[in-house]
Each structure stands twice: as structure tokens, then as C-alpha cells.
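Engineer: Dropping the sequence and predicted coords here.
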Amino acid sequence: MVTLYGPAPGQPEAQRCGEVGRVAVLSDVNANVPALRAVLEEAGSDGAELFVFTGNLTWGAEPEQTAELVKALGDRAVCLRGNTDRALVDLATATRAPRGPREAWMLNQHSIDTVRLLAGFAFGAVVGVPGLGDVRLCHGSPRSDTELVTPRTPESRFAALAHGMDERTLVTGHTQLQFDRELTGCRSVGPGSIGMPHHIGTPGTAHWAMLGPGVELRRTRYDVSEAARRGVRAGDPSAEIIAWMLHNALTPAEATAEAERLVFSG
């Protein structure tokens, strides 16, 4: 039986935001600071009024630096909970013990203030966007931060995961895939990943989306070699593996097939 990780007890399904003309959606940053800086600069220059981070923000080489960049946005940032954000809070509160050396290392890289930041993330958000209407955003799906939504998710499963959702556009992260898909009665958008996207092409490309008045799937270049070096300097136990993955991403077809095989992961 699959465990669904929805909103925390007492937490609403979604944080409600007013209408915003231009919304930058950044998912799965994974504490990749060079990629995040490049996207923030480009999105800001292109008129982003709100930055929505759809989960898995700090689980990577430089969590404190990542948190500082997000906090500098002030009330222009809305942060949503991903499965790794939830995992870090569970580790920090001793809800569960670290599974392996990297989880123990990751816990030690987060200050108390950053843990509190993660613990305050909403499960989802609804933002009004001219041209799109109300848009629902979350990490995995509206029913679990571990559900994998892809451009090949069967309409029957999509209808089940979106059951009770009034909004006609759903933006989800977690799969690290970038796509824009029309289904019966709904639009499914994946912004892709800032920190480690699945893609075809040159390494060192961060994927994100700009909403308003339509949906723009965006790609921003950054120094991938610097990102790999930062992982080594930080002492990340998985630095070599992550450096290899940054330079050898899964293709969208490979990642989609694996996600649809698993359905839930994390």
C-alpha cells in the first residue's frame, strides 16, 4: 500500500495568493547555487513579480547559501514543500534516523534557522495569473509530494490525483522534467529542475517556467563545472556521483519511462 504525503495535520491544501502578472516557477533547486543565481537574475530581468519554489530546495551541496538567496526575495518568494524538505525536517526533529552517511551529512549542513524555514513551507499554492486563471502549484501532486506526474501520465491517474481540484492548470515538480501538456479539462505543466534536470543537450542548463499570460518553458545556462566543484569543496559524500549526473543527465524519455513505472518515489 502506498503512503500518501499530503498536507501536514492542520495545514491547508494550498496557500492562496492574489493575482500576479508574471510568476517564475523554480523547482528542485537541490542547493545548486550557480544554477539558482543564474535563473534568479534572468527571471528578475524578465519581470517576474513572484517566485514560486515547488519543493526540494536545499537538499544538496550548499543549503545555507540557497536559503539566503531565497530569503533575500522577501515576500516575493513562495516556498512549497517537497519530499526532501520534509525528509530534512524529519531528520532534524528525530522523527527518523539518517539513512546512510549522506543524510547525516545533509542534516549537519542545515542551521536551525534553515530547518525552521523548511518546516514552514506550505504543501501547495494557488496563484491567480492573467491569461491562465487560478493556477495550482505543488511538488509531486495535489495528493502526495512523492507522486510523479509526467507528460505521459495516463488521463485516468491524472483525473484521480487532481480529483476535487477547481483550477484548470496544475504545475508540478519532483520528476525534474519540463513539459506543457493539455488533458481533458486541465493543463499539466512541469517546469523542470533548476539543480538537475533530465534533458537532451549541453550540460549546465537550468530548467524553469514563467507563467503569465501563457506558459513559457525556460532554460538558463550556468557554469556546471563550478557547481560540481562546489559539491567537492563542501564535502558532499555524493559529490562525485552528482558531478557525473550533472554532465550525464537522463533523457526525458528515459526519465519519463522510469517515473511512470514507479508512480511514487521519495
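Structural biologist: On my side now, so go ahead. Numbering: from 1, shown residues only.
Engineer: rest of the way, CA atoms for contacts and neighbours
Structural biologist: Noted.
Engineer: how many neighbours does the closest residue to Ala228 other than its chain neighbours have?
Structural biologist: Nearest non-adjacent residue to Ala228, counting by C-alpha to C-alpha, 6 or more residues apart in numbering: Ala243, 5.0 Å away. Each residue near Ala243 was counted by other C-alpha atoms under 10 Å, and the total is 19.
Engineer: what secondary structure does Ala243 sit in?
Structural biologist: At Ala243 the chain is in helix, as set by DSSP: H, G, I helix; E, B strand; the rest coil.
Engineer: which ones are touching it?
Structural biologist: By C-alpha atoms under 8 Å, 6 or more residues apart in numbering, the contact list for Ala243 reads Ala227, Ala228, Gly231.
Engineer: Sort out for me which of those are in strands.
Structural biologist: Using DSSP state E, no member of those falls in strands.
Engineer: Now flag whichever of the residues you listed is closest to Gly100.
Structural biologist: Lowest distance from Gly100 to the contacts of Ala243 (C-alpha to C-alpha) belongs to Gly231, with 17.7 Å.
Engineer: try this one next to it:
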Amino acid sequence: MRIALLTDLHANREALEACLAHAHAQNADQFAFTGDLVGYGADPGWVVDTVMDYASRGAVVVQGNHDYFATQPVRPQMHPEAREALEWTRSQLGSSHAAYLAGLPLVAEMDKLMFVHASAHEPAKWEYVKGVEQAERSLRATHARVVFSGHVHAPALYRRADDGRMGKHVPEDDAPIALRPQHQYLVLPGSVGQPRDGNCAACYAIYDDETREVSYFRVPYDHGAAARRVIAAGLPLVFAMRLIEGL
């Protein structure tokens, strides 16, 4: 089974369309969406509808922090631009969209695989896994051999060896990485809808459970069109600039 791993879609229709087309061309036969379907981007309804369609055909979907807060009262301490985007997103979602986002699980498991938006350690705290220490905490919280998550908007791969030692691998585009069965791994595919690693191309990964290989992909898309849609929607300019700059 080849599982396409897509996270942090952030209501970016152009990026999601490009990644889904690329994944189908790579013969992906299962899909997993690890949170943040909405937020920042101009097409929350279309993106949620698309993910719901994939879920109806067996895709794994878990809740991200933007999905959660899109169905909750806006917090007054939230950054003004984030609050503005959240309020706009809520106005664009139908009742079925809101109910779907609110009902998503924080964690999903399949065989020895785990899917979670942030850390497997207390998922509802939305911890950012930005280094080895946080990666180890996430992996120690589960018996899953491979954990797939997102939240950090940049691709990364961490390994916890059978003797407990931690390591980090910097993935390269379209270069399969073999995962050894005696080790535990944390796979962060990067962001489909808002990459922040200096590369504006959309990012996702595919895991092959037969070969135990994970491949990361960068997918160019019309980020200029996506940015213009953000501006046309009246959303803060910073969210359009992120798409153009990849930061």
C-alpha cells in the first residue's frame, strides 16, 4: 500500500489540486490528511469538501489546531491577523463543514502507524516538533513504529533507534528513504498549502508499507494565483506573501 501523506493544506485549493494529481500519478492507493485543512487560505469550503470526499473512500483524516479553532469561540489573546483569518474562515464554512471539522479525531492508528497533527505526546496541546527533543517526546508517547504528523510546515524525518538514540535525516526531493523495522520514525511531510522552509513549492510524502520506504516530493503549483485569491478575499496580505516567499 502506498499512502500519500498530506498535511497543513490551509485552504489552498491550487496546492491541494497539484499534490493530489501528483500523488495519483505516483500510484498512491491510500490517503492521509494530518490536519489543518483550513486557515490562512482562500478556499476553506472547497478543501474541506475535497477531504470529506476522500474520507468517504477510506482516507485517514485527523484534526489540526486550525480545524479545532475554526469551530470554537475566538480567543481574545490570539494574534490579530490570525484572528481575522479565523473569523473569515468561519464565515465561509457551512454547518456540515463545521460539524465535520469539530468531529475529527486527534489521532488515528492503522496497523503500526499513527497519524496526528502535532506531537503524539498530548496531541491537544499542539506542540511544535522542531527538534530532536520534541521528536523523542512524541515517539516515546506511542508504540507505533512510524508516526506521521505536521504542524511545523517543513519536511523532516526523525529516528529513534532500538537502543533509544535519536537521529535526524534531512529528506531530499523524490529520494526514497528506507525505514528499518527495528527503529521508530517520525515523518513530517512538510506543508501542502503553506510551506515555510524557503521553498514555495507544495510538499507532501508517500509511504510504501511493503518496501518500508518514505519519499518526499516538492510539487510546483501556481502559488501566484493562490496568493491573489487570498488578497481578493480580503485576508491579511502576510498570508499571500508567505505563499510567494515560502516563509
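Structural biologist: Here it is on my side, so go on. Since this is a predicted model, take the numbers as computed values, not measurements.
Engineer: What value does the TM-score take for this pair?
Structural biologist: The TM-score (TM-score structural alignment, normalised by the length of structure 2) is 0.80; 215 aligned residues with a C-alpha RMSD of 2.0 Å.
Engineer: Counterpart of the residue nearest to Ala228 of structure 1 over in structure 2?
Structural biologist: Matched to structure 2 by TM-score structural alignment, Ala243 of structure 1 sits across from Ala240.
Engineer: The equivalent of Met196 of structure 1 over in structure 2: what's it in contact with?
Structural biologist: Using TM-score structural alignment as the criterion, Met196 of structure 1 maps onto Gln194 of structure 2. Counting by C-alpha under 8 Å, 6+ apart, Gln194 of structure 2 touches Asp8, Leu9, His10, Asn12, His153, Cys200, Ala202, Arg242, Leu243, Gly246.
Engineer: same check, this time on Leu37 of structure 2
Structural biologist: Residues in contact with Leu37 of structure 2 (C-alpha under 8 Å, 6+ apart) are Thr7, Asp8, Leu9, His10, Ala11, Pro44, Val47, Val48, Gly64, His66, Asp67.
Engineer: how about Leu26 of structure 1, what's its match in structure 2?
Structural biologist: So, by TM-score structural alignment, Leu26 of structure 1 is matched to Leu6.
Engineer: what about that match, how many neighbours?
Structural biologist: 32.
Engineer: Look up the closest residue to it, ignoring the ones flanking it.
Structural biologist: Closest residue in space to Leu6 of structure 2, ignoring its immediate chain neighbours: Phe33 at 4.9 Å, by C-alpha to C-alpha, 6+ apart.
Engineer: got the buried residues for the helix or strand hosting the one you found?
Structural biologist: In the assignment (DSSP states H and E), Phe33 of structure 2 maps to strand 30-34. By 16 or more other C-alpha atoms under 10 Å, the buried positions in strand 30-34 of structure 2 come out as Gln30, Phe31, Ala32, Phe33, Thr34.
Engineer: repeat for stretch 198-209 of structure 1
Structural biologist: For stretch 198-209 of structure 1, the neighbour count (16+ other C-alpha under 10 Å) marks His198, His199, Pro203, Gly204, Thr205, Ala206, His207, Trp208, Ala209 as buried.
Engineer: Of those, which is the nearest to Arg96 of structure 1?
Structural biologist: Using C-alpha to C-alpha, His198 is the member of the buried residues of stretch 198-209 of structure 1 that lies nearest Arg96 of structure 1, at 29.8 Å.
Engineer: pretty sure that closest one is in contact with Phe179, am I right?
Structural biologist: No - counting by C-alpha atoms under 8 Å, His198 of structure 1 stays clear of Phe179, with 11.2 Å between them.
Engineer: who touches both of these two?
Structural biologist: With C-alpha under 8 Å, 6+ apart, His198 of structure 1 and Phe179 have common neighbours Gly192.
Engineer: related to what we said a few turns ago, list the contacts for the match of Leu26 of structure 1?
Structural biologist: Neighbour list for Leu6 of structure 2: Phe31, Ala32, Phe33, Thr34, Pro189, Ser191, Val192, Cys203, Tyr204, Ala205 [criterion: C-alpha under 8 Å, 6+ apart].
Engineer: If we use 10 Å, what do you get?
Structural biologist: Leu6 of structure 2 is in contact with 16, 19-20, 23, 31-37, 61, 148-150, 188-193, 202-206, counting by C-alpha atoms under 10 Å, 6 or more residues apart in numbering.
Engineer: Restricted to helices, list those residues.
Structural biologist: Leu16, Cys19, Leu20, Ala23 (DSSP state H).
Engineer: Translate the last one into the numbering of structure 1.
Structural biologist: So the one you mean is Ala23 of structure 2. Alignment note (TM-score structural alignment): Ala23 of structure 2 maps to Ala43 of structure 1.
Engineer: How is the closest residue to its match other than its chain neighbours assigned, secondary-structure-wise?
Structural biologist: With sequence-adjacent residues excluded and distances taken as C-alpha to C-alpha, 6+ apart, Ala43 of structure 1 is closest to Ala24, at 6.5 Å. In three-state terms, and counting by three-state DSSP, Ala24 of structure 1 is strand.
Engineer: Likewise for Ala156 of structure 2?
Structural biologist: Following three-state DSSP, Ala156 of structure 2 is assigned to strand.
Engineer: Next: Arg83 of structure 2.
Structural biologist: Following three-state DSSP, we place Arg83 of structure 2 in the helix state.
Engineer: Which residue is the nearest non-sequential neighbour of it?
Structural biologist: Val74 (6.9 Å).
Engineer: and the one you found, how many neighbours does it have?
Structural biologist: 15.
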